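Asks: A structural model of the following input is requested.
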Amino acid sequence: MSKSRLIVHRVSIFGTSTRYLAEIRARGIVPRNSFNLERLRTVTSTGAALSANMYNWFYEIGFSPHVQLVSMSGGTDIAGSCTCWRKSFASCVRWRDSGQSVRHGRRNFDPSQNAGVPVELLDLPGELVCTKPFPSQPLEFFGVGGNERYQKSYFERFGDTVWCQRDFIQFQKDTEGLIMLGRSDGVLNPSGVRFGSSEIYAVTEEFPEVEDSICVGQRRMSDIDERFLLFVKMKTSEAFTADLATRLKLAIRKRYSSRHVPKHVFEVADIPYTVNGKKCEINVKQIVSGQVGAVSGTVSNPSSLDLYRKYANLPVEVERREPGSSKL
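Replies: Have a look, this model is predicted:
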């Protein structure tokens, strides 16, 4: 949309994606300096978790302070959302939307626990679920086999009464809000420690020489445990170095723990995305793990997936421990 058209329409609500906001920030575009935003009241963002860094940029540099940023988590199938942000609270915290059972009881589910049994996971990560039907819940999918696909998509993990959104979340005791950690099917799980990819992206975003990144777990038939791989795309004028890889690992360790540190950091020329701006973590995970999976037609740059195929042939690393030592 041109500058003149935006001014003429005086938009009050602007729906966009995390990827779009990241792109304009990376290009040095400052909307509040280029457009008349007097009528703009709300910006909604979806498609991926919005980091605290992006939130701070939105209010401090990109947009006007009076604009409410609403980062939503939901889906096309429900034509709605499960969570949203409130400007007046911490940038990483969301709240349950009305009409959803996750708003009542502060519960999520963790498949590593007793399957299908609700557990209080305050300050611990787990699955986002809705334990009761909600207004926009579909009855089934259209077409032949629609009900089977519907049940497999949302009820396979915890039974036919619990909607599993497949988002990985963490509740907070002090605010009773929640933090989005990424898609649960893309959760990283090295040595049994589960964490979301958005935690890693919050660190890589702080490196000005890194344009983009994607992180996935790798576990092939020959691997005893899962290991965590981080891929970075450098800005055009920047070079990938061993020093950068070391600094990335140190920054991740400092913010979280040694278990969050990637086993390897590699440079790639491109990061695969879907047409609606989501990183294709599952596709990359399958490729580096030597699994054969169909590439969805929603991948906007499918040729980029070929860049990751060679990493399925990384040497198998055998853990060596001293006699009498134990694995933490």
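Asks: Only C-alpha atoms from now on, for both contacts and neighbour counts.
Replies: Will do.
Asks: which SS state does residue 291 fall under?
Replies: What DSSP: H, G, I helix; E, B strand; the rest coil gives for residue 291 is coil.
Asks: and it, how many residues sit next to it?
Replies: 15 (other C-alpha atoms under 10 Å).
Asks: swap in residue 3?
Replies: Applying other C-alpha under 10 Å, we find 11 residues neighbouring residue 3.
Asks: Let's see this one next, to set against the first:
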Amino acid sequence: MERQVTDTVPQWVPTDEDIANARITDFTGFVEKRIGETFDDYGALWRWSVDEPDAFWAALWDYFALGERGDTVVSGMDMPGAQWFPGTTVNYVDQVIRSARTDRPAIVAVSETGPDREISWQDLLGRTAAFAETLRSAGVQPGDRVVGYLPNIPEAVIAFLATASIGAVWSACGQDYSAKAALDRLGQLEPKVLVAADGYLFAGKYRDKRDDVDAVRSGLPTVQASFGLDDLAASTADRLEPVAVPFDHPLWILFSSGTTGLPKGIMHGHGGVLVEHLKAVALQSDIGPADTFFWYTSPSWMMWNFQVAGLLVGSTIVCYDGSPSSPQPDALWDIAARVRATVLGTSPGYVLGCMKAGAEPKKTHDLSALRSVGITGSSLPPTSSLWLRDHVGVQVSSISGGTDVVSAFIGGVRSVPVWPGELSAPYLGVALAAWDESGEPVLGEVGELVVTKPLPSMPIAFWNDPDGSRYHDAYFDVYPGVWRHGDWITVTERGSVVVHGRSDSTLNRHGIRMGSADIYQAVERLPEVVEALVIGAEQPDGGYWMPLFVVLADGVNLTDEVRDRINDTIRTEVSPRHVPDEIIVAPGIPHTRTGKKLEVPIKKLFQGRDAAKVVERSAVDDPELLDWYVTQRRR
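Replies: Sure thing, here's the model as predicted:
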């Protein structure tokens, strides 16, 4: 959290050839010719993009030749409340169709057992068209919800594209979520259709999910039709004809982590996602028709949606539903070499695991096609970034954003150097700053990440939030009219950004977000457990420590049997990826006076913060408990 920003030399500097060939350079030339100005560097282009949002987003629309648009780019600049491209109609899938090609596959499907499976663009669009007709035959209409309980496989992409093409709304959970966790999310949406797989292979073991699928189906009384993978492979159709929908028509619903209560359903619109993802994938990530884009992810995580956006620019995307570390710790590097990935995305935790395992990716794999390694999920420490420099040897594009905008606020740019432990620059159009508690911008100091002007991919609404109060309270209750994201950042003098971690209590393990409420609901039902508190604390070496503190019932000790029962409950009812690193018996759980568990203050304690600055003791229901947690930090 308090990591210092120090002057250092860049670990990667773009060559003249990198800059000349970068899509951001081509876009800069397009804008310069359009407005009659010259930009000396990326920073100057970024400042123009946030100072002139109308001109920037109109230029982006025209650069990608997205078709006819209304004269108005944005109506009002209030947050929330700005209306983007009013009167303009789009469909996300139209851009996928425009990008189709015959010389490369659309998707490469990879599994732990192989062989790799290629899906051509013709097959992708044909199967999408056929399933779109299947959905129509099942009575699905624009605005209806279609939900998936699926691993990261091509059929998930096909189901999403088919849903979007007819104006219905997509939402999904990966099958690493239990049936209950999936229902906590998908059950809110009153879906008309469920698409599910029987199971998936992970870490050498097949995970049979048929019982969970039955439980999900039973828990969704509004579902009128259910489909399996065979239904997505049964036939193809000749033409895929997406329906035109308003710019802000819902495309998908993603879910927050559910830290307190049920997860929040976050709706994004077709148009906002389309322009944001074209910007983020093509201009910021420099991905195009010659690329193979592989990000290790799950349909539960927004990076799945981000990777699907590779189809918008004609790249080949890679779907992998297995373990990143099976059968060997360097499994992702092996896949990247095999599929000739040009962009590989992973997490700081995976990089740390490779470091500890003594992996030598550049020596043991042919990574000659690889151009960039993307990193997200948590902060990447300088040591891990330098390890990537030495053992992979390409640009490290560390990004930070969120489900909230289904994109990044900050990240790499092909024309900007990379400094160890820093994110190179804010993304175009993102009016980003670090603010102190009084709402003043700070430079070179830790502050709250804020965005002071609206973006097209900010949520169009939260699900089941008719008056917008939940949406407002999520981002705008601290700084009225300004988006507060919940990250601690430092903006450096050179314009790069250091992200110090979440300022809320989301559990973000291996890039998969989970709310503490999910774990509490499972663990606190056990007769042995009175109450529990879980934190996820980013460590200085890039690790992530997730302990579970438990108050046990009278007469119960933390035997191996009790420990196994707690872990097994979390593994089966919540997620196998969120089994705690350690279970610690506590004398009690501290709360605010209104009964909320002090997750964030306890997390900060274990990240080395001063206890006196973490929480006001008079605001705690049992202040003496804080002393016990301080002693545990020193154990």
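Asks: Show me where the stretch 151-300 of the first structure has its helices.
Replies: Assigned helices in the stretch 151-300 of the first structure, in chain order: 197-204, 242-255, 281-288 (criterion: DSSP state H, counting those that start in this stretch).
Asks: can you redo these as JSON lines with distance to residue 2 of the first structure and mean neighbour count?
Replies: Listed next are the helices of the stretch 151-300 of the first structure as JSON lines, based on distance: least, C-alpha to C-alpha, whole Å; neighbours: other C-alpha atoms under 10 Å:
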{"stretch": "helix 197-204", "distance to residue 2 of the first structure": "31", "mean neighbour count": "20"}
{"stretch": "helix 242-255", "distance to residue 2 of the first structure": "38", "mean neighbour count": "15"}
{"stretch": "helix 281-288", "distance to residue 2 of the first structure": "33", "mean neighbour count": "22"}
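Asks: will you turn these into TSV that also has distance to residue 172 of the first structure?
Replies: Output for the helices of the stretch 151-300 of the first structure, formatted as TSV (distance: least, C-alpha to C-alpha, whole Å):
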stretch	distance to residue 172 of the first structure
helix 197-204	16
helix 242-255	18
helix 281-288	26
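Asks: wait, which of the ones you listed is closest to residue 158 of the first structure?
Replies: Residue 158 of the first structure sits nearest to helix 281-288 of all these, at 21.2 Å, using C-alpha to C-alpha.
Asks: quick revisit: which one, of the helices of the stretch 151-300 of the first structure, ends up nearest to residue 88 of the first structure?
Replies: Per C-alpha to C-alpha, nearest to residue 88 of the first structure of these: helix 197-204, 20.9 Å.
Asks: before we move on, the earlier item: quick one, which of the helices of the stretch 151-300 of the first structure gets closest to residue 16 of the first structure.
Replies: Ranked by C-alpha to C-alpha, the member of the helices of the stretch 151-300 of the first structure that lies closest to residue 16 of the first structure is helix 197-204, at 18.6 Å.
Asks: Remind me what that closest one packs against, helices and strands.
Replies: strand 178-183, strand 210-218, helix 242-255 (3 or more C-alpha pairs under 8 Å, 6 or more residues apart in numbering; DSSP states H and E).
Asks: In the second structure, which residue range corresponds to the last one?
Replies: Following TM-score structural alignment, helix 242-255 of the first structure has no partner segment in the second structure.
Asks: same deal with the shortest one?
Replies: Correspondence between strand 178-183 of the first structure and the second structure is established over residues 497-502, with TM-score structural alignment as the criterion.
Asks: Quick one: average offset of the matching stretch versus the first structure, please.
Replies: Taken over the aligned residues, the distance from stretch 497-502 of the second structure to the first structure averages 1.4 Å (mean C-alpha distance after the TM-score superposition for the first structure).
Asks: Pull up the gap between residue 571 of the second structure and residue 577 of the second structure, please.
Replies: For residue 571 of the second structure, the distance to residue 577 of the second structure (C-alpha to C-alpha, to the nearest Å) stands at 7 Å.
Asks: coming back round to it: pipe the helices and strands packed on helix 197-204 of the first structure into CSV and attach distance to residue 38 of the first structure per row.
Replies: CSV is the format used below for these (distance: least, C-alpha to C-alpha, whole Å):
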stretch, distance to residue 38 of the first structure
strand 178-183, 30
strand 210-218, 31
helix 242-255, 38
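Asks: Of those, which is nearest residue 75 of the first structure?
Replies: The closest of these to residue 75 of the first structure is strand 178-183. By C-alpha to C-alpha, the value is 12.2 Å.
Asks: Show me what that closest one is in contact with.
Replies: The contact list for strand 178-183 of the first structure (C-alpha atoms under 8 Å, 6 or more residues apart in numbering) reads 48-49, 92-95, 166-172, 195-199.
Asks: what's the alignment partner in the second structure of residue 122 of the first structure in contact with, if anything?
Replies: Counting by TM-score structural alignment, residue 122 of the first structure lines up with residue 443 in the second structure. By C-alpha under 8 Å, 6+ apart, the residues touching residue 443 of the second structure are 434, 490, 491, 492, 493.
Asks: 10 Å - rerun?
Replies: By C-alpha atoms under 10 Å, 6 or more residues apart in numbering, the residues touching residue 443 of the second structure are 433, 434, 435, 489, 490, 491, 492, 493, 495.
Asks: longest single helix anywhere in the second structure?
Replies: helix 121-137 (DSSP state H).
Asks: Show me what that one packs onto, helices and strands only.
Replies: Applying 3 or more C-alpha pairs under 10 Å, 6 or more residues apart in numbering; DSSP states H and E, we find helix 121-137 of the second structure packed against helix 92-98, strand 107-110, helix 154-165, strand 225-227, helix 229-233.
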